[in-house]
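[1] need a 3D model of the following:
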Amino acid sequence: MGVKDVADAADMAVSTLFTYFPRRVVIAAARGLPTRRLVKHFRTPQPSGWLKHRLGFSQPEGWKERSLEHVLLSLHVLASIVFVGGSAVATSLFPRYAPVAAGVAVGTATGPRPSDSGKEPGEDSGERNQAAAVVLHRITRVYSLLGLVVPVAGITLANVQGRMGEIWIIVSMTLTAVAGGLLVTQIYPRLRDALSKPDDGRQLRTLSMLAGIYNLMWAIVVVLMIVRPGSGSGV
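    Next comes the predicted model:
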């Protein structure tokens, strides 16, 4: 065996020592320090994955569960802002642009009155816009369907966190169900009727009232999500 072979073997041995044992232990052994602590360290079984932990490749315990919670919470919040917020705005704006029956002045339910601008009664200085009302009606329909992601993600997140029994979760789910029922059974059919069969403005005033109730329930849900009354974690 030549000198080069000996040097290669020494390099491999040193690399192995620094790979599998703490650097300070190898240096201490090379300096001839007392070996009692070194022997104790070598005889102590190392925990599973200790090498990955020293190299920085290990993950903290429970990181998968926390990552799932972060994904569900992000999906829940983003879907609430985009889909629920979009449907709330669309239902609120619809009565402003929806058409009324010909010959009926906007803002009255008792009959026509002459228009000061010389336009036909019911044209309301150009604010009424059939195309805008159709777009708002379509937004309400599509965003309401996509908004189903909000309760699904919220209930899944509550199950993962073990919070299904907390009072704020129960009240939020109840208000969400009531708001969804109001949208499906009252608001959306009235939007469709307002487009297909315009009247003297009475159904638009009813729509405005229902949209206000719908938005109020979602506002209460948002407050519950922030305050969390009865939360077991206190955060």
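[2] okay, CA-based contacts and neighbour counts for the rest of this
    Noted.
[3] how about residue 149, nearest residue that isn't a chain neighbour?
    residue 79 (6.7 Å; CA to CA, 6 or more residues apart in numbering).
[4] contacting residues for residue 129?
    97-99 (CA atoms under 8 Å, 6 or more residues apart in numbering).
[5] switch those residues over to JSON lines; also include neighbour count.
    Below are the contacts of residue 129 laid out as JSON lines (neighbours: other CA atoms under 10 Å):
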{"residue": "97", "neighbour count": "19"}
{"residue": "98", "neighbour count": "23"}
{"residue": "99", "neighbour count": "27"}
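[6] and the residues you listed as JSON lines, adding distance to residue 184 and secondary structure?
    Formatted as JSON lines, the contacts of residue 129 follow (distance: CA to CA, whole Å; DSSP: H, G, I helix; E, B strand; the rest coil):
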{"residue": "97", "distance to residue 184": "21", "secondary structure": "helix"}
{"residue": "98", "distance to residue 184": "19", "secondary structure": "coil"}
{"residue": "99", "distance to residue 184": "22", "secondary structure": "coil"}
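[7] save those residues as CSV, and put in distance to residue 229 too.
    Shown next, in CSV, are the contacts of residue 129 (distance: CA to CA, whole Å):
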residue, distance to residue 229
97, 39
98, 40
99, 44
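[8] report how many residues lie close to the nearest residue to residue 186 once chain neighbours are set aside.
    Using CA to CA, 6+ apart and skipping the chain neighbours, the partner closest in space to residue 186 is residue 210 (7.9 Å). Burial of residue 210 is recorded as 19 neighbouring residues (other CA atoms under 10 Å).
[9] run this one through as well so I can compare:
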Amino acid sequence: MTKLLLSLHVLAAIIAVGPVTVAASMFPPAARRAAPAEGDATAATALSTVALLHRICRVYARVGVAVPVLGLATALAMGVLGDGWLVTSIALTAAAAGVLLAFVLPRQDELVGQLAEQRPVDRRSTVQLAMSTGVFNLLWATVTVLMIVRPGSTTGA
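    Sure thing, here's the model as predicted:
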């Protein structure tokens, strides 16, 4: 049962978190390219791209809830729920979710709205969004390393 849970946990992380990290990273430059300009025929296509990236982030963020749920079930089955590396990973996962929900998705919402109304996009806001996205990605990268290395593990990793 542990191997099944671990497999599902890893698959969920790859399938759910991967698209969010990529789409969120692509969003700020895509939003800058989609900014309205006089007589720009590519603005509609660029807006579609930005809207699609935002939708990917929203949908896969919801699917991503399965990652910590399966992770907790796996940890419980393995008897490592109190290990320091896991507690740290849980805290970092919560922080990543907080950054995504509090900073990344709301800012994307605002930018999609501005672009849909053909209002100019402030470069500073896309840079701030890129920074928040970078923090989100760095938190997930750290969790991934902790899941692989597992300090104090007896698996030899």
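[10] map the residue nearest to residue 149 of structure 1 across to structure 2 for me.
    Taking TM-score structural alignment, residue 79 of structure 1 has residue 12 as its aligned residue in structure 2.
[11] repeat for residue 175 of structure 1
    Aligned by TM-score structural alignment, residue 175 of structure 1 pairs with residue 92 of structure 2.
[12] spell out which helix or strand contains that match, please.
    Counting by DSSP states H and E, the element that carries residue 92 of structure 2 is helix 84-99.
[13] what about that helix, how far off from structure 1?
    Here the mean offset of helix 84-99 of structure 2 against structure 1 after fitting is 0.4 Å, by mean CA distance after the TM-score superposition for structure 1.
[14] name the residues of the helix or strand following that helix that are buried.
    The C-terminal neighbour of helix 84-99 of structure 2 among helices and strands, as given by DSSP H and E, is helix 105-116. Buried residues in helix 105-116 of structure 2, counted by 16 or more other CA atoms under 10 Å: 105, 107-108, 111-112, 114-116.
[15] ditto for stretch 160-178 of structure 1
    Those buried within stretch 160-178 of structure 1 under the rule 16+ other CA under 10 Å are 163-164, 167-169, 172-173, 175-176.
[16] can you add distance to residue 228 of structure 1 and give these back as CSV?
    Formatted as CSV, the buried residues of stretch 160-178 of structure 1 follow (distance: CA to CA, whole Å):
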residue, distance to residue 228 of structure 1
163, 11
164, 12
167, 8
168, 6
169, 8
172, 10
173, 13
175, 15
176, 16
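[17] what sits against residue 185 of structure 1?
    Taking CA under 8 Å, 6+ apart, one finds nothing in contact with residue 185 of structure 1.
[18] which residue range of structure 2 does stretch 149-160 of structure 1 align onto?
    Counting by TM-score structural alignment, stretch 149-160 of structure 1 sits on residues 66-77 of structure 2.
[19] need the contact list for residue 214 of structure 1.
    88, 179, 182-183.
[20] need the counterpart of residue 50 of structure 2 in structure 1.
    Per TM-score structural alignment, residue 50 of structure 2 is aligned with residue 133.
[21] which strand or helix spans its match?
    helix 130-146.
[22] following that helix in sequence, what is the next regular element?
    helix 149-161.
[23] show me what contacts the nearest residue to residue 58 of structure 2 once chain neighbours are set aside?
    In space, and not counting its chain neighbours, residue 58 of structure 2 is closest to residue 105: 7.1 Å by CA to CA, 6+ apart. Listed by CA under 8 Å, 6+ apart, the contact set of residue 105 of structure 2 reads 54, 57-58.
[24] swap the cut-off to 10 Å and go again
    By CA atoms under 10 Å, 6 or more residues apart in numbering, the contact set of residue 105 of structure 2 is 24, 54-55, 57-58, 61, 99, 111, 129, 133.
[25] re earlier: surely the residue nearest to residue 149 of structure 1 meets residue 87?
    No: with contacts counted by CA atoms under 10 Å, residue 79 of structure 1 stays clear of residue 87, the gap being 11.4 Å.
[26] higher neighbour count, the two?
    residue 87 (27 against 21).
[27] neighbours around the closest residue in space to that one that isn't next to it in sequence, how many?
    Nearest residue to residue 87 of structure 1 in three dimensions, chain neighbours excluded: residue 140, at 4.8 Å (CA to CA, 6+ apart). A count of nearby residues for residue 140 of structure 1, using other CA under 10 Å, gives 24.
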